[in-house]
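Asks: Give the three-dimensional model of this entry:
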Amino acid sequence: MAVMLAYFAYFKGWIFNDFENISPKIAHHLLKKSSDITIVDVRSKKEFEKDHLKGALSLPLDTLEEVNINAKKVLVYSERGERSVEASRILAKKGFEVLNLEGGVVFWIRAGYEVVK
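Replies: Predicted structure coming up:
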């Protein structure tokens, strides 16, 4: 049971991570306050075209190993937060300061923040 809980917590990004999980409220505040954060949407191009955070780059998860981002600090999100945890680990290993949006774009919208459609 303990192993299963640890496995679940790891894949949710709650333990053993080199990035920070932040709520939509904190993310919104940081984005309004700072222009040095690059927003990275790791969903598919089709999902990105449906809706995305204003100013986000579309960099699907399967492209992150090869892509170069000209940024130091990145805010990463996916639909519900699962893919962004994996993406956050990849980007943290590449040396970025990573902020992972908890709950992804779904929680962002639920919190009442705007997306581009």
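Asks: can we go C-alpha only for contacts and neighbour counts from here?
Replies: Will do.
Asks: right, and G55 touches D41 too?
Replies: No: in this structure, G55 is not within contact of D41 by Cα atoms under 8 Å, at 9.9 Å.
Asks: which one of those two has more residues nearby?
Replies: D41 (28 against 12; other Cα atoms under 10 Å).
Asks: so what's N100 up against?
Replies: F19, E20, N21, I22, L75, V76, Y77, G81, S84, V85, S88 (Cα atoms under 8 Å, 6 or more residues apart in numbering).
Asks: Another for comparison:
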Amino acid sequence: MFSLFTKVPSISATDLKKKLTSAITLIDVRTPSEYQMGHIAKAKNVPLDQIHMYNKKVQTIYVICQSGMRSAQAARILKKNGYDVINVQGGMNQWSGPIKGGK
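Replies: So this is what the prediction gives:
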């Protein structure tokens, strides 16, 4: 049975940086304005309030936000919808790699 306390696997921002060398699906669940201020180049913006509508057929989804709280929420929703999800702990606050501004 699914609950809000379902554990979702997580990785560090450092581990995410290593994963970015291959083709992965990375979703940034921050607001569009936060995303435009700076995001990881491979990240697609799907704000938390729209995550329940996400329906792409992908293997594993990595989810990031600013601190790791909203992405953990989003990860639980995606997991409930049948996705294999990994949360990025600490979010963009822990990210030390390059960021891209704009859309």
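Asks: Could you tell me the TM-score of the two chains?
Replies: TM-score of the superposed chains, computed with TM-score structural alignment, normalised by the length of the second structure, equals 0.87; 98 aligned residues with a Cα RMSD of 1.5 Å.
Asks: mind checking what M53 of the second structure lines up with in the first structure?
Replies: Aligned counterpart of M53 of the second structure in the first structure: E66 (TM-score structural alignment).
Asks: next one: M37 of the second structure
Replies: In the first structure, M37 of the second structure lands on K50 (TM-score structural alignment).
Asks: residues contacting its match?
Replies: K117.
Asks: again, 10 Å this time
Replies: The neighbours of K50 of the first structure, taking Cα atoms under 10 Å, 6 or more residues apart in numbering as the test, are V115, V116, K117.
Asks: Tell me if D49 of the second structure really is in a strand.
Replies: No: using DSSP: H, G, I helix; E, B strand; the rest coil, the assignment for D49 of the second structure is helix, not a strand.
Asks: what about it, neighbour count?
Replies: For D49 of the second structure, using other Cα under 10 Å, the count is 12.
Asks: From R30 of the second structure, how far off is it?
Replies: Distance, D49 of the second structure to R30 of the second structure, by Cα to Cα, to the nearest Å: 9 Å.
Asks: Then T21 of the second structure?
Replies: T21 of the second structure is 23 Å from R30 of the second structure, by Cα to Cα.
Asks: what's the helix or strand for K79 of the second structure?
Replies: Per DSSP states H and E, K79 of the second structure falls inside helix 69-80.
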